[in-house]
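[1] coordinates for the following, if possible.
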Amino acid sequence: MRVTWGEPNVKWCEATMCAWVNEPANAWSNLAYLAVALWCAWRWRVTGSRAMARFAWTTLLVGAFSFAFHATNNFATQLLDFVGMYVLVFLLVSLNLHRAGWLPRERVGAVHAGLTVGCTLLVPMMRLAQVPYQLVVLGAVLVIVGTELHLSRRADPRESYRDFWLAVGLMAAAAACSVADVTRVWCDPDNHWLQGHAAWHGLSALALLFTARHHAALEAGGLRPAPPRT
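    As a prediction, the model looks like this:
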């Protein structure tokens, strides 16, 4: 597959093995997303929360596609990995735009799909231009955090942002581990149990759990556009 589709645009520290799963630590650590997806599915079953339903399937998608990429390491499955991430981050972007009153509810689905498909089609062009397509995910995350900060200033005093800030802290720690991996600050190629990027998977999965709790709490209180400040 690597000969057919080409190499991904990044090589993580873990040495590539000649095996069906050629980066064991980076691949199997995606089970953390499966655990979070199952927890969200359970909470959906118990509470009927639509937010938990959304996080159940999107987190499962992220974990499955990321596993496929790290098991095979080629551009085709890396693109699949980015599809999973785009589905998740652009769902949150679309929901936050609606919560801010900038996007009608009936257009949330269309904007989510449009951003996901459009940015997926953008990846091969960025690859040709040698522009890191990881920047798209970073930009989306900054939009999510920025819109949440904007919304927090308008929030009802009864609304707690504790879970959101826990998620931000965990994502920051996850990003630090991943950067340490790719820059080889934290690097033992022959350690197939724990890698910096594997730590990213575990910590970012926990961040998604707290993000799901945050959105479920907002839904329980009535997920509605924030009133304008006067």
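[2] from now on I want contacts and neighbour counts done on CA atoms only, so please keep to that.
    Fine.
[3] which non-adjacent residue is nearest the residue nearest the centre of the chain?
    Central residue of the chain (CA atoms, centre = their mean): Met85, 4.7 Å from the mean position. With sequence-adjacent residues excluded and distances taken as CA to CA, 6 or more residues apart in numbering, Met85 is closest to Val62, at 5.8 Å.
[4] host element of Pro157?
    Under DSSP states H and E, no helix or strand contains Pro157.
[5] Trp44 versus that one, what's the distance?
    As judged by CA to CA, to the nearest Å, Pro157 and Trp44 stand 26 Å apart.
[6] measure the closest residue in space to Ala173 that isn't next to it in sequence to Arg154 for me?
    Closest residue to Ala173 apart from its sequence neighbours, by CA to CA, 6+ apart: Leu203 at 7.2 Å. Distance from Leu203 to Arg154, counting by CA to CA: 29 Å.
[7] ok, now Asp163?
    Distance, Asp163 to Arg154, by CA to CA: 17 Å.
[8] let's see this one next to it:
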Amino acid sequence: MPVDGYCERTGPEFWSEPVNAWTNVAFLIAAFFAYRHVRRTGAPWCVTALVVLLAVIGLGSFTFHTVATRWAATLDVAPILAFMITYVVVFPKTFLELRWRWAWLGAPLFIAFGVLVNLVIGGGSYLPALLGMVVFGVLLLVRGDLHYALWFAGIAALFGVSLTLRTVDTAVCAGFPLGTHFAWHLCNALVLYLLIRVAANRVARRS
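    Now for the predicted structure:
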């Protein structure tokens, strides 16, 4: 039986979610432009790794919205979690200029933060990501880096819109059978592109 968790899916067919499936091309387009920007700025391998994960997110999500099985759901979720964990390591290295041995602590700290948020508030894996962006912006503001603090504030606001579109998908089915999950893909592709771009810009500005 297919995993039927989205408004657009009406049956077990491969193309039962054509819009949800094809809007994943946005992740590949975002990865292409992110790669061009990363090369132009000379950002290090850790930022390039984010570009690779961005492309894999698109491929994994496309697989899930066509095959719609539990193993495909893992392909959908795992690259997103990998991107989150990688970014919380890249952020302290790139923006806070910490040594790698300290930057790696971002991963277990984020995982612990995510568990705590879900125990207290709920909201799955994406609410901690949203709150994490807010925390990044606050940290940069405290450091006096208003430019990048505003960048993260804007990206967090966009991700808030994106998360809302993901959340209301099934709620709007009666009036809008297509649902809103496809818009989550489009917004999220832009969010991830901007996260990579701002990290690459920070490296270029520092050098």
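[9] on that earlier part again, the residue nearest to Met85 of structure 1 and Leu79 touch, don't they?
    No - applying CA atoms under 8 Å as the test, Val62 of structure 1 and Leu79 come out as separate, 11.9 Å apart.
[10] which one's more surrounded, those two?
    Val62 (24 against 20; other CA atoms under 10 Å).
[11] and that one, what pairs with it in structure 2?
    Aligning on TM-score structural alignment places Val62 of structure 1 opposite Ile57 in structure 2.
[12] what residues of the strand or helix carrying that match count as buried?
    Assigned by DSSP H and E, Ile57 of structure 2 belongs to helix 45-67. Within helix 45-67 of structure 2, the residues that qualify as buried are 46-67, counting by 16 or more other CA atoms under 10 Å.
[13] ok, now stretch 200-207 of structure 2?
    200-203.
[14] I'd say Val168 of structure 1 and Ala205 touch.
    No - Val168 of structure 1 is not in contact with Ala205 according to CA under 8 Å; the separation is 11.9 Å.
[15] more crowded one of these two?
    Ala205 (28 against 19).
[16] next up, the contacts around the equivalent of the more buried one over in structure 2.
    In structure 2, the residue paired with Ala205 of structure 1 is Ala189, using TM-score structural alignment. Taking CA atoms under 8 Å, 6 or more residues apart in numbering, we find Ala189 of structure 2 in contact with 26-27, 30.
[17] so which of those wins on neighbours?
    Greatest neighbour count in these, by other CA under 10 Å, goes to Phe27: 27 neighbours.
[18] residues contacting it?
    Phe27 of structure 2 neighbours (CA under 8 Å, 6+ apart): 54-55, 57-58, 185-186, 189.
[19] residue in structure 1 matching it?
    Per TM-score structural alignment, Phe27 of structure 2 is aligned with Tyr33.
[20] distance of the residue opposite Ala71 of structure 1 in structure 2 once aligned from Pro128 of structure 2?
    Using TM-score structural alignment, the equivalent of Ala71 of structure 1 in structure 2 is Thr66. Separation of Thr66 of structure 2 from Pro128 of structure 2 (CA to CA): 28 Å.
[21] spatially nearest residue to whatever residue of structure 1 lines up with Thr10 of structure 2 (excluding sequence neighbours)?
    Applying TM-score structural alignment, one finds that Thr10 of structure 2 aligns to Thr16 in structure 1. Residue nearest to Thr16 of structure 1 in three dimensions, not counting chain neighbours: Asn22, with 5.2 Å by CA to CA, 6+ apart.
[22] run a quick neighbour tally on the one you found.
    Using other CA under 10 Å, Asn22 of structure 1 is surrounded by 19 other residues.
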